[in-house]
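Student: sequence and computational prediction follow.
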Amino acid sequence: KAIGTDAFQEADIVGITMPITKHNFLVTRAEDIPRTIAEAFHLASTGRPGPVLVDITKDALQARTTFVRPTAAHLRGYRPKTRPHPRQIREAARLITSSERPVLYVGGGVLKAGATAELRDLAELTGVPVVTTLMALGAFPGSHPQHMGMPGMHGDVSAVAALQKADLIVALGARFDDRVTGRLDSFAPHAKVVHADIDPAEISKNRYADVPIVGDAREVIAALAAAVREEGGPGDHAAWWRDLNRWRDTYPRGYDLPADGTLSPQLVIERIGRLAPEGTLFASGVGQHQMWAAQFLPHDEPGTWFNSGGAGTMGYAVPAAMGARAGRPDRTVWAIDGDGCFQMTNQELVTCALNDLPIKVAVINNGALGMVRQWQNLFYGARFSNTVLHDGATNAATGSTRGVGSAANRGTRVPDFVLLAEAMGCVGLRCESPDELDAVIDKANSVTDRPVVVDFIVHEDAMVWPMVPAGTSNDDIMAARGVRPDFGDATDD
C-alpha cells in the first residue's frame, strides 16, 4: 500500500534494475512467491543466462499462505532457440573447409553451454587456430598447440594477428565487444564471419554476420563438426600455420624483471599459478592484475577462472572467490586482487572467516591504481592524478627505506593489509623480495583452516603488454615495451 508514496527508504528497484537484468518481478501476494521464484530461476538459467530480480513487498513476506510447489515454468513469449538451422550449419561448414585462414573465436557462451569437449573435437578435426576471450579462458586448453591465446586490448600478439589476417572468423558464443575488436571498422578487414549465439540480438550487432546461427553453443559446435566431416574434412592450412607460428615465436608472452631487484607482479602471479594445487580456482578483480592473471595463470581446465569481463567490476575478486569456495569446498581458491580493488570488498573476508571459507587472496600491491596510472604514463605525459595509494614516505610497515623517491616501493602502503587481514580473523603475510616469493606462496597454500591474505609489494611502474590503445586499430598493437609488431602479409613463406 505504501508503494509510490515515497515511504521510508522507498526506491523503485524494479525500475532501477530493468536495464541491467534479464527480467524482474514485483510480487505483492504471498501465494505468488513460489511460482515467481521458479520462473525467475528458469529465466536466469536458460537461453542466454542472466540476472533476474524478484522484489517482494513487505506485506507479502509477512502474510500467511499455503505453499504449493510449482510445476515446470511456462512463460508466454519466452522460447529460447537451442537447435541451429541445418542450412546455416551446412553453409558454415562449407566456409570452414574452403577457407585458407580460418580462426575459431571463442567466447564465454561456450563455457556457459558446457561445450568444451565439443569445441576441442571441432578444433582438432579442422586444425583451425583457436583464440579465447577473457571470459572463455579454459574453454580450450591454454597449453594446446592450436591455442593462439587471448585476443584484444591486452591479448597475445599472435591472437590479435590471427584475427586481423583471417579470411574467416567462426565466432562461437562471443559478441565482438570493443575490447576484442579495437576500432571496429578496421577489425579483421578480409574476414567473412560465421556468428553463432543463443541470443539473436547479439548477431550482427557489432559485426555483420555472413552466416548467422542462432542456437545453443553445444548443439551448434557438435553440428558443425558433423557437417565438416560430411564436407570431406579440413582444408589445407599449412601456409596459415607457418604465419601463425612465426608470429607466436617472434612475439611470445613475457615480461622484464625490474632492474632494481624488486618484485615483479607478473612473476608473482606466474608463481602462484605454478605452485597452486591441482584444480585450483582463480578469481580476479579488474585492472593490471586482471590482465596479468589472464596472461600468466594456467587456463587448461574449464570452470576454474572467474572474472567480471566487460562489466569491469572492481572489487569482484574476493566475493567471487568466496562463492567459488562455497560451491567447490574441495578446491583451493585464490583471488588475484589489486590494492585498489581489494579495498572495495575486503570486508567480506569477515564472512569467509566466520563461515569456514578459507580462500587465499593475493594483493598485487603497487601502491597505485595501476591501470589508470599506466594510461596516465603512456598517454597523459605522466601527469598522475588521483592514482596514488601511498603517502610518499618510508615504508614504516616493513621498515624498508629503499624506493623513497624512486619508481618502486615508494611510500608507506595504506592500509597495512597484513594487520587488516589479522583483524578480520585471517592469516596475514607479506612478500617484498623475489628470494622469499615461493616460500610465502607455499605457506599460504599450507593454511587450510582460515582465509589468507598475502600483501605482495611490487614495482609501481610495471606495465601490461601487449596493448592496443583505446580507439585505435588492432593493427596498432604494441608488444613488449611498446614495440610495434610487423605482421607482414599473411601466407608469406
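Tutor: It's in. Residues are numbered from 1 along each chain as shown.
Student: use CA for all of it now, contacts and neighbours both
Tutor: Fine.
Student: neighbours around residue 50, how many?
Tutor: Taking other CA atoms under 10 Å as the neighbour definition, residue 50 ends up with a count of 14.
Student: how about it, secondary structure?
Tutor: coil (DSSP: H, G, I helix; E, B strand; the rest coil).
Student: end-to-end on stretch 130-142?
Tutor: Using CA to CA, to the nearest Å, the end-to-end distance of stretch 130-142 comes to 10 Å.
Student: same check, this time on stretch 292-311
Tutor: 18 Å.
Student: wait, a strand at residue 268?
Tutor: No - applying three-state DSSP, one finds residue 268 to be helix, outside a strand.
Student: and the nearest residue to it once chain neighbours are set aside, what does it touch?
Tutor: Nearest residue to residue 268, sequence neighbours excluded (CA to CA, 6 or more residues apart in numbering): residue 437, at 7.2 Å. Residue 437 is in contact with 268, 271, 431, counting by CA atoms under 8 Å, 6 or more residues apart in numbering.
Student: OK, contacts around the last one?
Tutor: Yep, that's residue 431 we're talking about. Taking CA under 8 Å, 6+ apart, we find residue 431 in contact with 437, 440, 454-457.
Student: kindly reformat those residues as TSV containing distance to residue 376 and secondary structure.
Tutor: Below are the contacts of residue 431 laid out as TSV (distance: CA to CA, whole Å; DSSP: H, G, I helix; E, B strand; the rest coil):
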residue	distance to residue 376	secondary structure
437	30	helix
440	32	helix
454	28	strand
455	25	strand
456	23	strand
457	21	strand
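Student: one more to weigh against that first structure:
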Amino acid sequence: MNGAQLTLDILKQHGVSCIFGYPGGAIMPVYDALFESEITHYLCRQEQGAAFSALGYAKSTGKVGVCMATSGPGVTNLITGLADATADSVPVVAITGQVPTALMGTDAFQEVDVLGLSLAVTKHAFQVTDVNELEKTLHQAFEIASSGRPGAVVVDIPKDIQISEVNPQLVLLESSSLPEPSSDSILAAKQLITQAHKPILYVGGGVALGNAVEELNFLAKTTGIPSVSTLKGLGTVDPTDENYLGMLGMHGTKAANLSVQECDLLLAIGARFDDRVTGKLAEFAPHAKVIHLDVDPAEVSKLRKPDVSLLGDFKHSIPALARGLAVRTEVDAWRNECRLKKAKYAFEYTMEGTEYEQQIDARALLHRLSAIMPNNTVVTTDVGQHQMWVAQHMQFTHPQNFLTSGALGTMGYGLPAAIGAQIARPEDCVIAVSGDGSFMMNVQELGTIKRFNLPVKVLLIDNTKLGMVRQWQRLFFEKRFSETDLSDNPDFIQLANSFDIPGQTINRAQDVEQGLQRMLQSSGPYLLHVKINEDQNVWPLVPPNTANQAMLEG
C-alpha cells in the first residue's frame, strides 16, 4: 500500500469511523484512498467547521475526533479549532497535507510552516519526512492526543510521502500510565476533610475527561460536601443533588460564589483556578485550605498553592479519597447554610416592568427548554450572553451533554460542534444554542446539515447586537457602543429555508411553548429564531479584578 492507504488503515485500527474535512491539492492522495475506504468522510464547508465538528464528536463521546485538511489555507483554517481543543483538553488528531518534501522551504504554492504554526496551540505536532516513520507516528499521535491531559495533535504528511509505497509493520507502543497519589498524600487530604467545618467541592472539566463522573458523585454523596462547578464541569455533579450550588465565577450563581468565599476547605478536582472562576485570585476562597486533584502536574501550584496535592488518575484517586469518609454532623450547619443560600438566591423567571410584558425572557426560555427536552439531549453553545444563560438556567445529566468553548471562548463553535455530536450520537437530540453574532461565523455549515440530512436543532437567540461586548461597554466603557450593532442581520428563516431547513421566528412570551415544542418535535433539522430585547443582560457579573462576592446584579 502507499502512505495514504496506510494512514486510513491506522485510523481504522484506532476505531475511527468518521473524519471531518475538506480536500485540496496536498492532501489529495488521502482523499483518493478514502474513495474505497470504509471510513465515512463528512465534507464540511470550511476547515474550521471540520475542526469544530471533530471537537463536538470527541466531547460528546470521549473518543478521539479526527479532522483533515490540505496545506496552506487548509491548515491555517484548522488552527483555531486545534487551539480550542488543546485549551479545553479535547482529544483531536488532525491529518494535514503538505507540499512534497523536495519543495519544502521554497515558498511553494500553498506551503506554510505547519510545525511552527501548530506547536504553540497543540499538545504535539509531527511532520513525516520518511514514509517508514508514518505508521509509528500515527500511532503516537493517537496515544498523545488521548492520554494524560488530552489535546490536539497534528500529523503533517507531505504529498510524496502519501504516494510512496510502504510495507506496514506491527508497531507496538507502550501505553502511558498515570501516576497514583501516595498513601501519605491521601491520608493528609482525609485529615483536612475530617477537620473542615465548611468544605466545598470545586469540580472542573477534568473529571469528565478522566471518566470519573460516577466516582465524583459517589464522593459528593458519601460526604455530603456542598459542590460547585466550573463552566466545563457542568453536568458532572448530579444537578438534582440538594448540596449542588451551581456554577461559580464571573457569571456564577450567588449561592456558589458566596459559599466558596466563606469555605474553610476547597477540594479542587480537575479544575485549574481559571481567572473567570476565581475573580481576583488573591481574594479567592481566602479562608480555605486547598486539596488539589489533577492529572497534569503543570496545573498544581500554578496559580494557587495547595496544602495537599493528589496527582494521578481520578478513577483511583477519588475512590481512595472517599474510602472511609462519611457525612459528618460537624458539617450539618454549613450544609444547611449553603442550602438556604441556594433557595434564597435562586433565579426567578419573570421580567419586571410593563415594557417587557410581551417580550421573551431568554433565561425563562432556556429554563423551559431544559425542562422539556429529552433527558439525553446534547446542547452546544457558541460564546457570549446566550452561553452564560445556558450555563445558568439549563441542567445537564452528564458533561458530555453540554459542549461549549470554555478556555478559548471561540465564537462559531456551536453549529459545527452540534454536527459532530449529532453524527456521533445519531439517536440523541442535539440542539445548538447560538447568538446572532456567533451564528454568522460558521453559518456555512448549514450546508453540511443539509447534505447529510442531520436533525440538528438550532435555537438562535437574536438581540441584533454583539450582546456580551455591548454589556461590558454599557458597564465599563460609559455606554460607548462601538461596533456591536448587528441590526443588518439577514432574514434567518429565509437563510435556513435556502438550505431546506424549516423554521419560525417568535418574539412574544406567549409563543415560547409552541415554538419550543415545534422545534423538538421536528423529525429533521429546524431553526427556531427567537427575538429578545437588546438590553437583557447576564446577571450576576463579577467585574474584572474583583473578588467573587462583589457581584453586580443588574
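Tutor: Arrived safely. Since we're looking at a predicted model, the values are computed, not measured.
Student: work out the TM-score between the chains.
Tutor: The TM-score (TM-score structural alignment, normalised by the length of structure 1) is 0.88; 450 aligned residues with a CA RMSD of 1.5 Å.
Student: sorry, back to before: and in structure 2, which of the contacts of residue 437 of structure 1 remain?
Tutor: Mapping those onto structure 2 (both residues aligned by TM-score structural alignment, their matches' CA atoms under 8 Å) leaves 268, 431 still in contact.
Student: which parts of the stretch 101-250 of structure 2 are helices?
Tutor: Secondary structure of the stretch 101-250 of structure 2 (DSSP state H, counting those that start in this stretch): helices at 114-118, 134-146, 159-163, 183-195, 206-209, 213-223.
Student: deepest-packed of those helices, please.
Tutor: Highest mean neighbour count among those (mean count of other CA atoms under 10 Å): helix 206-209, with a mean of 26.
Student: just tell me the aligned range of it in structure 1.
Tutor: Using TM-score structural alignment, helix 206-209 of structure 2 corresponds to residues 109-112 of structure 1.
Student: one step back: mapped onto structure 2, which of the contacts of residue 431 of structure 1 hold?
Tutor: For the contacts of residue 431 of structure 1, the aligned pairs still in contact in structure 2 (both residues aligned by TM-score structural alignment, their matches' CA under 8 Å) are 437, 440, 454-457.
Student: returning to that earlier point: could you dump the contacts of residue 437 of structure 1 to CSV with distance to residue 206 of structure 1?
Tutor: Formatted as CSV, these follow (distance: CA to CA, whole Å):
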residue, distance to residue 206 of structure 1
268, 37
271, 38
431, 45
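Student: quick one, helices of the stretch 151-300 of structure 1?
Tutor: Using DSSP H, counting those that start in this stretch, helices in the stretch 151-300 of structure 1 cover 157-165, 178-181, 217-230, 238-250, 265-275, 288-296.
Student: which one, of those, ends up nearest to residue 332 of structure 1?
Tutor: helix 265-275 (11.5 Å; CA to CA).
Student: could the helices of the stretch 101-250 of structure 2 go into CSV alongside distance to residue 355 of structure 2?
Tutor: Output for the helices of the stretch 101-250 of structure 2, formatted as CSV (distance: least, CA to CA, whole Å):
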stretch, distance to residue 355 of structure 2
helix 114-118, 51
helix 134-146, 52
helix 159-163, 63
helix 183-195, 51
helix 206-209, 43
helix 213-223, 44
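Student: identify whichever of these lies nearest to residue 95 of structure 2.
Tutor: Short answer: helix 134-146, nearest of those by CA to CA, at 9.3 Å.
Student: equivalent range in structure 1 for that closest one?
Tutor: Helix 134-146 of structure 2 corresponds to residues 33-45 in structure 1, going by TM-score structural alignment.
Student: run through who's touching the matching stretch.
Tutor: With contacts defined as CA under 8 Å, 6+ apart, stretch 33-45 of structure 1 is touched by 22-25, 27, 49-54, 56, 67-70, 72-75.
Student: can you map out the strands along structure 1?
Tutor: Using DSSP state E, the strands of structure 1 run over 23-27, 52-56, 102-106, 130-132, 147-149, 168-172, 192-197, 211-214, 281-284, 305-306, 333-338, 360-365, 427-431, 452-457.
Student: what range in structure 2 does the shortest one sit on?
Tutor: What that stands for is strand 305-306 of structure 1. Under TM-score structural alignment, the counterpart of strand 305-306 of structure 1 in structure 2 spans residues 402-403.
Student: mean shift between the matching stretch and structure 1?
Tutor: Superposed on structure 1, stretch 402-403 of structure 2 shows a mean distance of 0.6 Å to its aligned residues (mean CA distance after the TM-score superposition for structure 1).
Student: go on, stretch 386-393 of structure 2?
Tutor: Averaged out, stretch 386-393 of structure 2 is 0.6 Å away (mean CA distance after the TM-score superposition for structure 1).
Student: which bit of structure 1 covers that stretch?
Tutor: Using TM-score structural alignment, the residues of structure 1 aligned to stretch 386-393 of structure 2 are 289-296.
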